[in-house]
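Asker: compute the structure for the input listed below.
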Amino acid sequence: MAQNIFISYSRREVGFVDDLVRRLEAEKYVVWLDYRSLVAGSPWQDQIYKGITDAEVILLVISKESLASRNVEVEWQRVLGEKKRIILLIFEAVELPPVLEKYEWVDFRGNYKAGLDELFSQLKTPVQEEHPVPQTGFKVPAVVWLSFILSIPAAIFSLISIWTLFIPFFLVPLPYRIFKRDFSYLPVQASLLMMPFAIFLTANLSVSDTLYDLFRVLAVVSLPLNLWLMYLLRSEGMQRWGKPSANSPAKPHVDMTRFPQDKPIKYFIDHAPQDREIAISLDRTFKSAGHIESAGADSAKATFTLISRFKTESVADCESQLVYPVIVQSNDKISPQLSRIQWLDMRSGVRNLDVIARLLPDPALLSRGLCVRPSGNQLVLPSAILALIYFIVFLAVVCIGSWFPYISQYANLFFKDPFYLEVVVQLIASLILFGGISYFMVRHIMQRQGFFASLPGLLTGAVLFAAILYWQVAIDNMVFDLLGVTVDYRGISSYYPRGLYMIGLPIMLIYLWFNRRDLMYWLPAKKPKQKRS
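Answerer: Now for the predicted structure:
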């Protein structure tokens, strides 16, 4: 007969716990896990206590965060009162409370497979009376060591592209942050992807033949190393190791192969005005499937709350009503109520609306099939938005970086000869403008707030980029006229950014056109104007 298992943990270990549950269920164990087991209709505390009472084994994940968590402490104190079998899962080496030192334990700090084998062995054998206290000391899985080793050359090579600022900003501290389990995957991924191209650009603009040859070699060498590191950071081992911000987005637990019988359900969509376009699509899909819109959450059988920077809590009571949080934008200020139940994750794009409508009559099947673990502080973006941000950042990097070599080469002339004053002023102004516009465009787009987080704003940004780039062509010609350089060498500093813009912009526009739905969902809708009384 399969054992019932209750898992107590902190949100910090959600990647580790998610993988552990999958493997336990593959061995036919019945697992109680809060965000997969809590249901609406009764107080959550009562459900948690019932989960503990019904469980034969309690798995307590040990880490600094879990031992500091009041909720976790309440759970294991409750377990002690019921005299249940407890197995400690050592995620981090910490000093245990004396009352927990006598219990069985499994060390998951090193080899994960060895830890699983030991756990399954203990679950299949009676409780042992004598247990040594868990060993302290520093242990990490092999994949973490390998990621750390590969991150060292990435950190060093990133210094070659120091003029980009953001690449070394994310990659220089990466070795340390890997051991601290604390890095944000998306900007690290962007930095690793862009670094070889930034080094290659540095080589092409170098005034030294020796540096030119060296940097080109390093650009070629860094590409496979960075791709390998990216692969490792997305591996199962690193997903278990890292904090939620270092994890890739969770996938639904079960592939859908069956649907419940059609039945009209009263629903309510709870959303901020800025997320109106997503709400309209969800509403349209539900109505086409025969479901009935409710006037409010109180009279609805199911409430869908769209979570974004504009809305962090539901109008419905998650303990007494059926609530589906639909996360459309990463947010680390989500209400505690919503953080205890599974979500429909639409941060990477609004998908599967028709499937949600078909599964709506069966909440258990919907939650099991499409919902994922809660993790609001991951930075996840739709592919169209991610591509747009990458294009803007890379364009800014190339534009600003292209001028550094001959600024440094002719610095004495630029800043001492009064004839160059106008050129210097125009050049500095153009670089500041381009960098500033790029910064605010990326910021507004990522936050879904501000002028550039709109179609008129994006078009304005594109026009401003074109104007500044052609202004820089004129500056380029002014510089070489003053230097007396032949026409064949003109435009080297404005060539790369202008060429990238002229080639990249049409490609970007075509890509955004084919993904225009995601773009329109992401750009915030305007708040309706309030009528004057």
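
Asker: contacts, neighbours, all on C-alpha from now
Answerer: Noted.

Asker: residues near the spatially closest residue to Ser69 that is not a sequence neighbour, how many?
Answerer: Among residues not flanking Ser69 along the chain, Ser10 sits closest, at 6.8 Å (C-alpha to C-alpha, 6 or more residues apart in numbering). Residues contacting Ser10 under the criterion other C-alpha atoms under 10 Å number 20.

Asker: shouldn't Ser10 be in contact with Val72?
Answerer: Yes. Shown here, Ser10 and Val72 form a contact pair, counting by C-alpha atoms under 8 Å, at 6.8 Å.

Asker: quick one: the helices in the stretch 1-150 of the chain?
Answerer: 14-26, 34-37, 44-54, 64-68, 70-82, 112-123, 142-158 (DSSP state H, counting those that start in this stretch).

Asker: please read the previous query as pertaining to the stretch 251-400 of the chain.
Answerer: Taking DSSP H, counting those that start in this stretch as the criterion, the stretch 251-400 of the chain contains helices spanning 276-288, 353-359, 363-370, 383-401.

Asker: wait, which of the ones you listed is closest to Ile307?
Answerer: Closest approach to Ile307 among these (C-alpha to C-alpha): helix 276-288, 11.1 Å.

Asker: centre of the chain to the closest one, how far?
Answerer: In this view, helix 276-288 has its centroid 26 Å away from the chain centroid, taken as C-alpha atoms, centre = their mean, to the nearest Å.

Asker: which other helices and strands contact that helix?
Answerer: Counting contacts by 3 or more C-alpha pairs under 8 Å, 6 or more residues apart in numbering; DSSP states H and E, helix 276-288 packs against strand 292-293, helix 353-359, helix 516-522.

Asker: would you turn those into a markdown table with distance to Phe197 and mean neighbour count?
Answerer: Formatted as a markdown table, the helices and strands packed on helix 276-288 follow (distance: least, C-alpha to C-alpha, whole Å; neighbours: other C-alpha atoms under 10 Å):
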| stretch | distance to Phe197 | mean neighbour count |
| --- | --- | --- |
| strand 292-293 | 51 | 18 |
| helix 353-359 | 39 | 19 |
| helix 516-522 | 27 | 19 |
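
Asker: could you also give me the structure for this second sequence? I'd like to compare it with the first:
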Amino acid sequence: MKPGLFISYSRRQTPFVDSLVEKLTKNEYSIWLDYHNLVPARPWFDQIMEGLNGADAVLLIVSKDSIESTNVADEWKTALKLNKRIVLVIFETCPLPEELQNCEWVDFRVDFKKGIKQLDHLLNQLISLEKPAPQRGFKAPFLFRVALILSILVAISSIPVLWTVYIPFILIPLPWQIYKRNYNLSRVFAALILLPFMTYIHSETGTDNLLFSRLILNIDIDLHVFLIIAFLLITFFFSPVLLVILFTESMQRRATPEAAQVRFANRLIVDKRQEPRSVLFAIDHAPEDGRYADDLRKGLEKHGHCMAQINETPEAIFVLISAYKKSTNFDPDSQVVYPVILQPVSGIADNLGRIQWIDFRKGIRNIDKLAKLLPEPERLLRALATPPMNSGEIYPVVVDVLQYFFLGTGMVFGGVILMSVLDVIIGVFQTTNFISELIDIVFIIINGILLFGTSLFILRGLRLRTRGASAIYPLFILAVFQLVLVICVFFSLDQMTTSGSGRSIEGGDPTQGIIAIFLYYAIFLLVAIPLVLFRWRELYRWFPRYQVVPVDRIENIFLLYNPLQTRAFILHLIFHLGLLFSVPLFFLAFSFDGISVILFCVAPILFGVHWLARRLEKK
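Answerer: A predicted model of the protein is given here:
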């Protein structure tokens, strides 16, 4: 019979531990792993001690994080007192405490499959090792070295698209982050997907000649063309190859939780025909998360479970964790508590941060399996629970689509506009009407900044769920505002081009720019509308149910939140329509008469509406 194993590790190595436990389980080892074996309503420390006592050997995953962890130290010190066999699984080398330096060990740094075979051989035979465990030196799989080289090439190829800001910000530090294993997979994924597209836009516009030939490289045109072709080859070939490598098992095992895919549920067969025993349950949630709570309640009641009333004691308690709720008054050591995470969030209470979570960050999934397994906490957690790690930026699919769209809007239009202004500036010095052209350029720069700023504002609202912009109405207003800005700037550049001051974004034909705008929005609508129609409930749940007060000064000024009263909503709508009317007047009039109309006619009306809306809300 194979020995029972207790896994002692740092949660920073959870992806590696998942793979290790999966292989050992297939080899018929009995494994005790906290987020697989801890059950609610029992003190977690007592359960850990039971796991240690019942194990024949302790596998200590050696890394800098685990050796520095006090919880891990308590586990291996307890194992030594109990005279348990300790086997060091070398994930990375680091100085070892004196008590561990003579323990048995297996090196997993280079070849995982070979390490599994050596570990299996070691566990089933007592072998005296001639050498102590390594405490220095760096080793890594071949794919890691390939990923490191590709990331350097991709980082260099991101320099031409500095105007996007986001892509070089993510990709330039990526080689060092891959070496340290602390990159954010969701952000790197977005940057690598967008890099070829943005490079193509860069090569097709006049901004490439400006950026390289005039400002940075100061080289002849032949070498410049060669470099552009080289950058295109790197981005269109190496970027997707690097992305594929980052998702391979070898790279995923080396990754920290931020850099690894999340496993939302394990494979556990549930009889679809069997109806579970009815269980009294309670849902502890913030008012803002009421839509999640309603859907969870309906899913459980559909299978015969009942919501506990005030005078009833629930058998199962679901605590919905979000930006609005990070703690609970229920005691997981004496009650069956299931933490349910709804969004990426930090600062979660310790009593919820040490037991398994049910992961609803992608939306309410596996609700039928959850309902059928509710009377069996141990099977439920084994099937649906995930390690309590809150660092992954994981969102519902429809929210991800919206994020990519607004991120692209800021990069494509805001970035190209700002870079094109540099090209226009050169033409300004060749014209006699210097002051007038300079004012035009200032207007366009403001436009580009506004596009970047509104994109960041929208992304912040979508990600955090705690801002005034975390609602459909303000997001819609901001999206329309961006569209108006983009159209206005193309017409503005058209006027500047026809006046002979410079070149337009599309090489002198502004109609191409207008076509590009509508193509961009058309593609988004073709993707987003079907997705929203089929998954509207997912987006509906994501936005908070209540918005009591705006949380940001800018949101206060521009009324970017959902008002509580219908009359206030009408005033908000009038205010925003007035602002949208002012944008083309300001950017397209290009005269002091147009500015005068805004200052003396539109502005007083907007201030009056704003004052009435704020006064009404205070009542």
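
Asker: what does the residue nearest to Ser69 of the first structure correspond to in the second structure?
Answerer: In the second structure, the residue matched to Ser10 of the first structure (TM-score structural alignment) is Ser10.

Asker: quick one, what contacts that match?
Answerer: 61, 63, 65-66, 69, 72 (C-alpha atoms under 8 Å, 6 or more residues apart in numbering).

Asker: the residue nearest the centre of the first structure and Glu130 of the first structure: what is the separation?
Answerer: The first structure has Leu379 as the residue nearest its centroid, 2.8 Å off, counting by C-alpha atoms, centre = their mean. Per C-alpha to C-alpha, to the nearest Å, Leu379 of the first structure is found 45 Å from Glu130 of the first structure.

Asker: kindly report the same for Phe394 of the first structure.
Answerer: From Phe394 of the first structure to Glu130 of the first structure the distance is 60 Å (C-alpha to C-alpha).

Asker: the helices of the stretch 251-400 of the first structure into JSON lines, with extra columns for distance to Phe108 of the first structure?
Answerer: Output for the helices of the stretch 251-400 of the first structure, formatted as JSON lines (distance: least, C-alpha to C-alpha, whole Å):
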{"stretch": "helix 276-288", "distance to Phe108 of the first structure": "42"}
{"stretch": "helix 353-359", "distance to Phe108 of the first structure": "37"}
{"stretch": "helix 363-370", "distance to Phe108 of the first structure": "27"}
{"stretch": "helix 383-401", "distance to Phe108 of the first structure": "35"}
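
Asker: one step back: who's more crowded, Phe394 and Glu130 of the first structure?
Answerer: Comparing Phe394 of the first structure with Glu130 by neighbour count (other C-alpha under 10 Å), the higher total belongs to Phe394, at 19 against 9.

Asker: now check the second structure for the residue matching that one.
Answerer: With TM-score structural alignment as the criterion, Phe394 of the first structure lines up with Gly408 in the second structure.

Asker: now the helices: where do they sit in the stretch 501-619 of the second structure?
Answerer: 510-534, 536-542, 553-558, 566-589, 592-597, 603-618.

Asker: adding distance to Ala265 of the second structure, write the ones you listed out as CSV.
Answerer: CSV is the format used below for these (distance: least, C-alpha to C-alpha, whole Å):
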stretch, distance to Ala265 of the second structure
helix 510-534, 23
helix 536-542, 19
helix 553-558, 39
helix 566-589, 42
helix 592-597, 59
helix 603-618, 45
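
Asker: nearest to Phe108 of the second structure among the ones you listed would be which one?
Answerer: helix 536-542 (40.9 Å).

Asker: okay, that closest one sits on what stretch of the first structure?
Answerer: Using TM-score structural alignment, helix 536-542 of the second structure pairs with 516-522 in the first structure.

Asker: so what touches that stretch?
Answerer: 275, 277-278, 349-350, 382, 384-385, 448, 512.

Asker: mean deviation, that stretch versus the second structure?
Answerer: Between stretch 516-522 of the first structure and its aligned stretch in the second structure, the superposed structures give an average distance of 1.0 Å (mean C-alpha distance after the TM-score superposition for the first structure).

Asker: centre of the chain to that stretch, how far?
Answerer: Distance, centroid of stretch 516-522 of the first structure to centroid of chain: 19 Å (C-alpha atoms, centre = their mean).

Asker: same question for stretch 207-215 of the first structure.
Answerer: That offset, for stretch 207-215 of the first structure, works out to 37 Å (C-alpha atoms, centre = their mean).

Asker: if we look at it, which residues are touching it?
Answerer: By C-alpha under 8 Å, 6+ apart, the list of residues contacting stretch 207-215 of the first structure reads 199-200, 202-206, 405-406, 409.

Asker: what is the end-to-end distance of stretch 484-491 of the first structure?
Answerer: Note: stretch 484-491 of the first structure ends 13 Å apart using C-alpha to C-alpha.

Asker: how many residues are close by Pro533 of the second structure?
Answerer: Careful, residue 533 of the second structure is Leu; it's not Pro. 9.

Asker: gap between it and Leu606 of the second structure?
Answerer: Distance from Leu533 of the second structure to Leu606 of the second structure, by C-alpha to C-alpha: 35 Å.

Asker: same deal with Val21 of the second structure?
Answerer: In terms of C-alpha to C-alpha, Val21 of the second structure sits 63 Å off from Leu606 of the second structure.

Asker: again, but for Ala133 of the second structure
Answerer: Taken as C-alpha to C-alpha, the span from Ala133 of the second structure to Leu606 of the second structure is 72 Å.

Asker: repeat for Pro257 of the second structure
Answerer: 48 Å.

Asker: so stretch 429-443 of the first structure matches what in the second structure?
Answerer: Stretch 429-443 of the first structure maps onto residues 446-460 of the second structure, going by TM-score structural alignment.

Asker: give me the buried stretch members for the matching stretch, please.
Answerer: 447-452, 454-460 (16 or more other C-alpha atoms under 10 Å).

Asker: mean per-residue distance, it to the first structure?
Answerer: Mean for stretch 446-460 of the second structure is 1.0 Å (mean C-alpha distance after the TM-score superposition for the first structure).

Asker: residues contacting that stretch, please?
Answerer: In contact with stretch 446-460 of the second structure (C-alpha under 8 Å, 6+ apart) are residues 403, 406-407, 409-411, 413-415, 417-418, 467, 469, 475, 478, 482, 485, 489.

Asker: is it possible to mark the buried ones in these?
Answerer: 403, 406-407, 409-411, 413-415, 417-418, 467, 469, 475, 478, 482, 485, 489.
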